[in-house]
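Q: Need a 3D model of the sequence below.
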Amino acid sequence: MDGMKELVEYGVIGLLIGLNLWAAAVAIERWLYYRRIDVHAYPSLDACEIALTKRLVVIGTVAANAPYIGLLGTVLGIMLTFHTMGSSGAMAVATIMIGLSLALKATAAGLVVAIPCVVMNNMLRRRVSELLAQYKARHGA
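A: Here you go, the predicted model:
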């Protein structure tokens, strides 16, 4: 159980930070791509849509799973708190608060990652819809 604190602190929160950086990098790349793309150069609507939606699944997946990863950290933090309380035999307030704050930190990290990812995903998907509408208007599809 001694390693569980480090697992929550560095493993779960570190994973969330890494996923957040990955999703942000994809979002920036996609936004820059959308700014310079000429949708009329694509031979078909399907080819255009494939190019526009490339890698968007990364952002959606991070948005959907970050709260669960944070929840996993919460459960591990609470398990650590109960184990510490049980093994020490005392109901020390400091021990309980440290464990619970660790658990809540994981929950907060999951939400801090998920919420911006949902916003980025929605913004990018909206831009894809606009670009596809431009393609359809030009090609009569």
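Q: For the rest of this, base every contact and every neighbour count on C-alpha atoms.
A: OK.
Q: Could I get the full set of helices for the protein?
A: With DSSP state H as the criterion, the chain has helices at 2-6, 13-36, 45-53, 56-88, 93-139.
Q: Please identify the deepest-packed of those.
A: helix 56-88 (a mean of 19; mean count of other CA atoms under 10 Å).
Q: Give the other helices and strands that it contacts.
A: helix 2-6, helix 13-36, helix 93-139 (3 or more CA pairs under 8 Å, 6 or more residues apart in numbering; DSSP states H and E).
Q: Tell me which other helices or strands the longest one touches.
A: If I follow you right, that is helix 93-139. Packed next to helix 93-139, using 3+ CA pairs under 8 Å, 6+ apart, are helix 13-36, helix 45-53, helix 56-88.
Q: So which other helices or strands are in contact with the first one?
A: When you say that, I think you mean helix 13-36. helix 56-88, helix 93-139.
Q: From the chain's centroid, how far away is the shortest one?
A: How far helix 56-88 lies from its chain's middle: 13 Å, per CA atoms, centre = their mean, to the nearest Å.
Q: now it against helix 93-139, angle please.
A: Counting by axes from the mean of the first three to the mean of the last three CA atoms, to 10 degrees, helix 56-88 points 170 degrees away from the direction of helix 93-139.
Q: on that earlier part again, now distance to S44 too, for the helices and strands packed on helix 13-36, in CSV please.
A: Shown next, in CSV, are these (distance: least, CA to CA, whole Å):
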stretch, distance to S44
helix 56-88, 20
helix 93-139, 9
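Q: Now show me the structure for the sequence below, then we'll compare the two:
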Amino acid sequence: MDFLKNNLDMLIFGILGLMSFLMLWVTIERWLYFRRVDLKKFSHPDELNIGLTHNLTLLYSVGANAPYIGLLGTVLGILITFHDLGQGGTADVNTIMLGLALALKATATGLFVAIPAILFYNGLLRKADVLTAIWRKEHGHEAL
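A: Below you'll find the model as predicted:
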């Protein structure tokens, strides 16, 4: 329990930090790719779809799972708070509130990572749809 108590913040925020880095990297990479993509080099709609949606699953996964990582940190933080209270034998309201407040910062951070990830994902997916529509128009394909 001491290992968890001493390293919980580093573990949770480290994972969320890595997820944030991946989110920004994928967003910037896709945005730059969409700016310079040559739609003429694609001869089949499936090739186009694969090219345009590359790495978007990773971005969606960050958005979908960051709240759970934050929630895990919160649950473990509350567990540590209650464990410490049980070991101490006293139920000081200030100690409980401080422990709970510190535990909730993990959930807030998870949401702080997830919300932009989902916004970026939706924006990039919309751009992929627009580029696909342009490609279909140029190649005389009907919309699906």
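Q: what TM-score comes out when they're superposed?
A: Taking TM-score structural alignment, normalised by the length of structure 1 as the basis, the two superposed chains have a TM-score of 0.95; 141 aligned residues with a CA RMSD of 1.1 Å.
Q: hang on, the earlier thing: let me have the helices and strands packed on helix 93-139 of structure 1 in JSON lines, extended by distance to R138 of structure 1.
A: Shown next, in JSON lines, are those (distance: least, CA to CA, whole Å):
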{"stretch": "helix 13-36", "distance to R138 of structure 1": "17"}
{"stretch": "helix 45-53", "distance to R138 of structure 1": "11"}
{"stretch": "helix 56-88", "distance to R138 of structure 1": "25"}
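Q: what's the span of stretch 35-53 of structure 2 from first residue to last?
A: 14 Å (CA to CA, to the nearest Å).
Q: Wait, L111 of structure 2 touches P67, no?
A: Yes: contact criterion CA atoms under 8 Å: L111 of structure 2 and P67 qualify, at 5.3 Å.
Q: can you pull the contacts of the spatially most central residue of structure 1?
A: For structure 1, the residue nearest the mean C-alpha position is V62 (3.1 Å; CA atoms, centre = their mean). By CA atoms under 8 Å, 6 or more residues apart in numbering, the contact list for V62 of structure 1 reads L19, N20, A23, V113, A114, C117.
Q: if I pick the fourth one, what's in contact with it?
A: Contacts for V113 of structure 1 were tallied using CA under 8 Å, 6+ apart; they are L16, I17, L19, N20, V62, A63, A66.
Q: what's the farthest-apart pair in the residues you listed?
A: I17 and A63 (12.5 Å; CA to CA).
Q: average offset between stretch 58-70 of structure 2 and structure 1?
A: Following superposition, stretch 58-70 of structure 2 is found to deviate from structure 1 by 0.5 Å on average (mean CA distance after the TM-score superposition for structure 1).
Q: Ok, stretch 99-114 of structure 2 next?
A: Mean deviation for stretch 99-114 of structure 2: 0.8 Å (mean CA distance after the TM-score superposition for structure 1).
Q: Please apply the same query to stretch 123-138 of structure 2.
A: Stretch 123-138 of structure 2 sits 0.3 Å off on average (mean CA distance after the TM-score superposition for structure 1).
Q: Pull the distance from that stretch to the chain's centre.
A: 24 Å.
Q: go on, stretch 92-105 of structure 1?
A: The answer for stretch 92-105 of structure 1 is 25 Å, by CA atoms, centre = their mean.
Q: which position in structure 1 aligns with L131 of structure 2?
A: The equivalent of L131 of structure 2 in structure 1 is L131 (alignment by TM-score structural alignment).
Q: quick one on the thing from earlier: got the contacts of V113 of structure 1 as JSON lines, with distance to N122 of structure 1 columns?
A: Output for these, formatted as JSON lines (distance: CA to CA, whole Å):
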{"residue": "L16", "distance to N122 of structure 1": "20"}
{"residue": "I17", "distance to N122 of structure 1": "20"}
{"residue": "L19", "distance to N122 of structure 1": "18"}
{"residue": "N20", "distance to N122 of structure 1": "16"}
{"residue": "V62", "distance to N122 of structure 1": "13"}
{"residue": "A63", "distance to N122 of structure 1": "11"}
{"residue": "A66", "distance to N122 of structure 1": "16"}
